[in-house]
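Asks: Sequence plus the predicted model coming up.
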Amino acid sequence: MTMIYFDYAATTPVLPEVADAMLPYLTQMYGNASSIHSAGREARAALHHARDTIASFVGCAPSQLIFTSGGTESDNMALFGAAAARESDGKHIITSQTEHHAVLHACEQLEKRGFEVTCLPVDPTGRVRLEDVRQAVRADTILISIMYVNNEVGAIQPIEQIGELARANGILFHVDAVQALGHLPIDLSRLPVDMMSFSAHKLNGPKGIGALYAAKHTKLEPLLYGGNQERKRRAGTENIASIAGFSKAVQIIERNMYEMQQKMEKLRLEMVTGLEQLLGQDRFVVNGPKAPAERAPHILNVSFPGVSTETMLMNLDLEGIAAASGSACTSGSLEVSHVLKAMQLPDEIMRSAVRFSFGSGTTTEEVNIAAQKIATIMGRIRNY
């Protein structure tokens, strides 16, 4: 059975061109970029080329990109690094209840170190209200961290307005853009953002490589010590093969990002329309923003009242369809998503939510098959 994959928000397959770009640095050009001999210079040249490529794509200077092991490290570097560097200015941090756990758990650790964290609520579509941010700002606020695109419901946050508010109050602004890179245009030369996190494996690049943008004025205490790599901000031998793969993935998405956006929107509409025709509008609920300007097109969160998330996911898996709950898995049982809780959705909606996320390999035929399988599953369970 060929698997139909609807979990691109979790990870994406490495494209053949990306794997081809990586292979030479695993087999032939294996030098350490810190070495001064020719093999080291060869690796260093690849490092510079990749940094230039990715920086150009997101609109920043190459020197402002710090390569990391992925989105989690980038988020942690931003929060712990900025908190340590600005501790003398204050100990108050603002974030939201729907952030990725890489931010929320980092904030919990910072609270144990004496910082105070305000977790903002969101509206029923998962978006932060600008007025709530404004009211949360205090004289001792040093950092605001709000994600660009929510990984569970696709809500796009008002990043520009929050950034302008932060800048007006002398507060550092960090944005987790892991789900935004490659799906939304990002121009850091004009966005009022001080730090932004990225990860390669969300756009058909390899796992284990990411980056943190840090504006020139941003002071960060490093998480890792031991070498002068990444301008002394992130010690450790650079992962040249994965960095080259990250760069190639960016080059590919840069060529066809608009077409991909249109494709994702079409697939999303196809899925919703198919469910409407097969189930009826009263048998499912789409969670998150409805307006295209307020959501990312590649994420579709749907609840099927009367059928638990776990039951639906298991039945889909038996049919060869991979989807997700978007929530944590503890001791083998699915927990209600912290994102849906924060949106204050009805219990039956939260406990029947499934996330479908699309990518470069998704086809209209797969979407139609999935809609038909869901209708069959719903009918079977209802008549059981």
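Replies: Noted; the coordinates are in hand.
Asks: hey, let's count contacts and neighbours off CA atoms from now on
Replies: OK.
Asks: what sits against the nearest residue to residue 121 once chain neighbours are set aside?
Replies: Nearest non-adjacent residue to residue 121, counting by C-alpha to C-alpha, 6 or more residues apart in numbering: residue 97, 5.8 Å away. Going by C-alpha atoms under 8 Å, 6 or more residues apart in numbering, residue 97 touches 104, 119, 120, 121, 122, 338, 339, 342.
Asks: Could I get the full set of strands for this protein?
Replies: 4-5, 65-68, 92-96, 116-120, 141-145, 172-176, 195-199, 210-214, 285-287, 299-303, 321-322, 329-330, 333-334, 353-357 (DSSP state E).
Asks: right, and those - which one's nearest residue 154?
Replies: Residue 154 sits nearest to strand 299-303 of all the strands of the chain, at 5.3 Å, using C-alpha to C-alpha.
Asks: Mind giving me the packing neighbours of the closest one?
Replies: Applying 3 or more C-alpha pairs under 8 Å, 6 or more residues apart in numbering; DSSP states H and E, we find strand 299-303 packed against strand 285-287, strand 353-357.
Asks: Out of those strands, flag the one nearest residue 189.
Replies: That would be strand 353-357 among the helices and strands packed on strand 299-303, by C-alpha to C-alpha, at 29.5 Å.
Asks: Give me the angle between that closest one and strand 299-303.
Replies: Per axes from the mean of the first three to the mean of the last three C-alpha atoms, to 10 degrees, the angle that strand 353-357 makes with strand 299-303 is 160 degrees.
Asks: related to what we said a few turns ago, how about the contacts of residue 97 in JSON lines, adding neighbour count and distance to residue 26?
Replies: Converted to JSON lines, these look like this (neighbours: other C-alpha atoms under 10 Å; distance: C-alpha to C-alpha, whole Å):
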{"residue": "104", "neighbour count": "20", "distance to residue 26": "35"}
{"residue": "119", "neighbour count": "18", "distance to residue 26": "43"}
{"residue": "120", "neighbour count": "18", "distance to residue 26": "44"}
{"residue": "121", "neighbour count": "19", "distance to residue 26": "46"}
{"residue": "122", "neighbour count": "21", "distance to residue 26": "45"}
{"residue": "338", "neighbour count": "19", "distance to residue 26": "40"}
{"residue": "339", "neighbour count": "23", "distance to residue 26": "39"}
{"residue": "342", "neighbour count": "18", "distance to residue 26": "44"}
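Asks: okay, now the one to match up with it:
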Amino acid sequence: MNIPSLPKKPKHIRTVYLDYAAATPLDPEVFSKMEPFLKDSFANPSSLYAAGQKAKKAIEYARNQVAQILHTQKDTIIFTSGATESCNLAIRGVVSQKKGHIITTSIEHHAVLEPINELQKAGFSITHIQPDENGVVNVSAIEKAIRKDTVLISVMYANNEIGSIQSIADIGRMILRWRKKNNTVYPYFHTDASQIPGNATLDVEKLHIDLLTASGAKIYGPKGVGILYKRRGIVLQPLMFGGSQEFGYRSGTENTAAIIGFGFALEKIVKEQEKTVKQLAQLRDYFWQCIQKHIPDCAINGPGLKNAAERLVNNLHIHFSGVSAEALLLYLDAYGISVGIGSACTTDNTNPSHVLLAISKTQKEATSSVRFTLGKGTTKKDIDYVMKYLPDIVSSLRHMNTISVL
């Protein structure tokens, strides 16, 4: 039996990063805005003297940047250490006021699923809504699950693995109708919007949401910073207590530089959205056409590429039949190519992706799927470099797998 050999490595390995859903590089312009507050303007924003007030003023400027993009008031924006903290604050902070029933989906990020699992242990009743085979949740399924004691509904805006986008505005309108009909303020509506900036609207009024999470790590901003939008009037119990920073919801000295970076990064990614979406759509479609032409027995997981309203424009999640996704990731890495499998936040977990299993993929299909996510630094030369090696690597791994089975 002739086993296809792996392609010869080039003398100069090109670095091709295709895991933008896991983390984005820090935009140089964003860093330039942060740099003064990493060096000279280091004072505590709570201090009354001029240096401290300068830092406080910069934080409030960033808060206003975010508020304008979300079309909300400044005092509804809470800065946190990232999306995980924001999701925990939204979920645990709201339900501490009223026990009952929570609705979420089976494809949420673990930053949502795990705090909800903990609440289930504490006596809350949980309903997990199943998506269709494309990872899209039916609005009517959520409506049918609402009960008189439902206190919170949490549905992610866009999935970090397969890129499926939910109809958040439609869900929000449905919840508003239910509240009005039943004369109640519940259930509150939370969405994890970490993957959506630069793809779709963040206007909280159009989306009809009460709580929204976002992360600096996904918008070409700094890591270790995020936001929670909290609609006025919602009672929220803080997770941490101390100096009462961030309106008393997030005690601790503010990370001034990171907050400033978040504000400018969000502003820039939204400003460049139209251009970037067009660029990434063309590259992603070109990449998929190349894969289809040169690699047999592969298929896209999630919504079709032609439906821009249902799929993140930079996401290409592919099942390579007969290939171990982990092996493919490691071999590509040896050629300087970085890709993702599952969620980057659960890399120590060897179980198949809960997202792929939720959309009716088999365990074998789930462990043979790889996520390619493009970013504004991705070029056609990058895709061509990947295609120079990907087909032969896949072919070689398939033959290795065949031999191991025999």
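Replies: All right, it came through fine. Everything quoted here is computed from the prediction, not taken from an experiment.
Asks: ok, back up a step: identify whichever of the strands of the first structure lies nearest to residue 382 of the first structure.
Replies: The nearest among those, by C-alpha to C-alpha, is strand 299-303 at 15.3 Å.
Asks: In the second structure, which residues correspond to the closest one?
Replies: Taking TM-score structural alignment as the measure, the second structure aligns residues 315-319 with strand 299-303 of the first structure.
Asks: May I ask you to name the longest helix in the second structure?
Replies: helix 380-405 (DSSP state H).
Asks: tell me what it is packed against?
Replies: Against helix 380-405 of the second structure (3+ C-alpha pairs under 8 Å, 6+ apart) you get helix 273-294, helix 325-334.
Asks: quick one: buried residues of it?
Replies: Using 16 or more other C-alpha atoms under 10 Å as the test for burial, helix 380-405 of the second structure gives 382-383, 385-387, 389-400.
Asks: swap in stretch 254-272 of the first structure?
Replies: 257, 260, 261, 263, 264, 265, 267, 268, 270, 271, 272.
Asks: what does stretch 297-313 of the first structure give?
Replies: 297-305, 307-310, 312-313.
Asks: Looking at these, spot the one nearest residue 243 of the first structure.
Replies: residue 298 (24.5 Å).
Asks: Can you give me every residue that contacts that closest one?
Replies: With C-alpha under 8 Å, 6+ apart, residue 298 of the first structure has these contacts: 9, 154, 183, 261, 264, 265, 268, 357, 358, 359.
Asks: same question, residue 153 of the first structure
Replies: 126, 287, 288, 289, 295, 299, 300, 301, 355.
Asks: Any figure for the gap between it and residue 340 of the first structure?
Replies: 9 Å (C-alpha to C-alpha, to the nearest Å).
Asks: try residue 199 of the first structure
Replies: Between residue 199 of the first structure and residue 340 of the first structure the distance is 24 Å, computed by C-alpha to C-alpha.
Asks: before we move on, the earlier item: now the common contact residues for residue 153 and residue 340 of the first structure.
Replies: Shared contacts of residue 153 of the first structure and residue 340 (C-alpha under 8 Å, 6+ apart): residue 126.
Asks: Give the equivalent position in the first structure for residue 137 of the second structure.
Replies: Using TM-score structural alignment, residue 137 of the second structure sits opposite residue 128 in the first structure.
Asks: Now do the nearest residue to residue 30 of the second structure once chain neighbours are set aside against residue 224 of the second structure, distance only.
Replies: Nearest non-adjacent residue to residue 30 of the second structure, counting by C-alpha to C-alpha, 6+ apart: residue 261, 5.5 Å away. Residue 261 of the second structure sits 11 Å away from residue 224 of the second structure, going by C-alpha to C-alpha.
Asks: how many neighbours does residue 334 of the second structure have?
Replies: Here the count is done by other C-alpha atoms under 10 Å, and residue 334 of the second structure has 12 residues near it.
Asks: and it, what pairs with it in the first structure?
Replies: Per TM-score structural alignment, residue 334 of the second structure is aligned with residue 318.
Asks: For that match, list the residues it contacts.
Replies: So residue 318 of the first structure contacts nothing (C-alpha under 8 Å, 6+ apart).
Asks: Any chance of the contacts of residue 298 of the first structure in CSV with distance to residue 20 of the first structure as columns?
Replies: CSV is the format used below for the contacts of residue 298 of the first structure (distance: C-alpha to C-alpha, whole Å):
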residue, distance to residue 20 of the first structure
9, 23
154, 31
183, 23
261, 25
264, 26
265, 30
268, 31
357, 26
358, 24
359, 20
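Asks: Rebuild the contacts of residue 153 of the first structure as a markdown table, extending it with distance to residue 76 of the first structure.
Replies: Listed next are these as a markdown table, based on distance: C-alpha to C-alpha, whole Å:
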| residue | distance to residue 76 of the first structure |
| --- | --- |
| 126 | 23 |
| 287 | 29 |
| 288 | 27 |
| 289 | 28 |
| 295 | 25 |
| 299 | 25 |
| 300 | 27 |
| 301 | 27 |
| 355 | 26 |
